[in-house]
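Trainee: Sequence plus predicted model, see below.
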Amino acid sequence: MTQKKFDLEERFVDLAACIATFCHDLPNDFTGQYYGNQLLRSTGSAALNFGEAQGTTTDKDFVYRATITFRELKESRVNLKILNKIDYGNKSISLGLLDEVEQLIKITATVIKKKR
């Protein structure tokens, strides 16, 4: 039986979907809307730019898109840390999301280094 290769794109899609669900449950006040909207944008952008990176034709273009992905993930990490610090959202879910973001940051950094 052949083991299926892990799909990195699927991890980005899952992260963006889980973040959307997490943000849906944030308090509907200015703080919740501000950080929730920003988190939705940064994780969505990370997923979309990673997908776009896979379609590039040169290593330079790939590194450019992957670097955008990396920066958006780092923004998402800080956002989740802020939300945890101010006790917004489900703490156990946000810690799981933060762990996944950390893992994707490390993977993306490694991929970028290998392509340079």
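Mentor: Everything's here; your move.

Trainee: CA only for contacts and neighbour counts going forward, please
Mentor: Fine.

Trainee: for this structure, what's the longest helix?
Mentor: helix 59-85 (DSSP state H).

Trainee: tilt between the helix or strand that comes right after that helix and helix 59-85?
Mentor: Tracing the chain past helix 59-85, the next element assigned as helix or strand by DSSP states H and E is helix 91-115. Counting by axes from the mean of the first three to the mean of the last three CA atoms, to 10 degrees, helix 91-115 lies at 160 degrees to helix 59-85.

Trainee: In terms of secondary structure, what does helix 91-115 contact?
Mentor: helix 8-24, helix 59-85 (3 or more CA pairs under 8 Å, 6 or more residues apart in numbering; DSSP states H and E).

Trainee: Second structure follows, compare the two:
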Amino acid sequence: MDDFKFYKDIEDNPTFIKCLDFAIRMVHLFEFLRDQKSENVMSKQILRSGTSIGANYSEALGAESKEDFIHKCSIALKEGNETKFWLMLLHRTHYLSDVEYQSLINDCQEIRNILGSTVKTTKKIRK
């Protein structure tokens, strides 16, 4: 694992912070959907997938091997893909305004891009 740039404190890792901040936004979105829109199905799904991105990335940072790191980052990326789906569905069913949607989808896409690049780069390093 010498090829990886690990941070002594996980809070110094910019990708981790992006994932954490996004997870916080997902908690607030869940509360908004539940309390103000009386939506209880999609809100739980997006809470699970949106917070799981950071949880899986956090696990990746403690990976035991490059393969484990790739696997955990790939799971985080899949959770990002699922979160994108739920955001699109919430927007198209009018639970999210255009402004709310654009802000959330942009953050989600940024994280997905980072994770996708991380997986791709790490696979190249592995070879």
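Mentor: Here it is on my side, so go on. For clarity, every value in this text was computed on a predicted model and none was experimentally measured.

Trainee: I'd like the TM-score for the two structures, please.
Mentor: Scored against TM-score structural alignment, normalised by the length of structure 1, the superposed chains reach a TM-score of 0.88; 109 aligned residues with a CA RMSD of 1.3 Å.

Trainee: Average offset of the longest helix of structure 1 relative to structure 2?
Mentor: Once the two models are superposed, helix 59-85 of structure 1 sits on average 0.3 Å from its counterpart in structure 2 (mean CA distance after the TM-score superposition for structure 1).

Trainee: again, but for stretch 95-113 of structure 1
Mentor: Looks like 0.6 Å for stretch 95-113 of structure 1 (mean CA distance after the TM-score superposition for structure 1).

Trainee: ok, and for that stretch, which residues are buried?
Mentor: 97-98, 100-102, 104-105, 108-109, 112 (16 or more other CA atoms under 10 Å).

Trainee: Please state the offset of it from the chain centre?
Mentor: Distance of stretch 95-113 of structure 1 from its chain centroid, counting by CA atoms, centre = their mean, to the nearest Å, is 8 Å.

Trainee: how about it, which residues of structure 2 does it hit?
Mentor: The alignment of stretch 95-113 of structure 1 onto structure 2 (TM-score structural alignment) spans residues 102-120.

Trainee: Turn the buried residues of stretch 95-113 of structure 1 into JSON lines, including distance to residue 18 of structure 1.
Mentor: Shown next, in JSON lines, are the buried residues of stretch 95-113 of structure 1 (distance: CA to CA, whole Å):
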{"residue": "97", "distance to residue 18 of structure 1": "8"}
{"residue": "98", "distance to residue 18 of structure 1": "11"}
{"residue": "100", "distance to residue 18 of structure 1": "11"}
{"residue": "101", "distance to residue 18 of structure 1": "11"}
{"residue": "102", "distance to residue 18 of structure 1": "15"}
{"residue": "104", "distance to residue 18 of structure 1": "14"}
{"residue": "105", "distance to residue 18 of structure 1": "17"}
{"residue": "108", "distance to residue 18 of structure 1": "19"}
{"residue": "109", "distance to residue 18 of structure 1": "22"}
{"residue": "112", "distance to residue 18 of structure 1": "25"}
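
Trainee: And those, which two are furthest apart?
Mentor: By the measure CA to CA, 97 and 112 form the most distant pair in the buried residues of stretch 95-113 of structure 1, at 22.2 Å.

Trainee: does residue 38 of structure 2 count as helix, strand or coil?
Mentor: In three-state terms, and counting by DSSP: H, G, I helix; E, B strand; the rest coil, residue 38 of structure 2 is coil.
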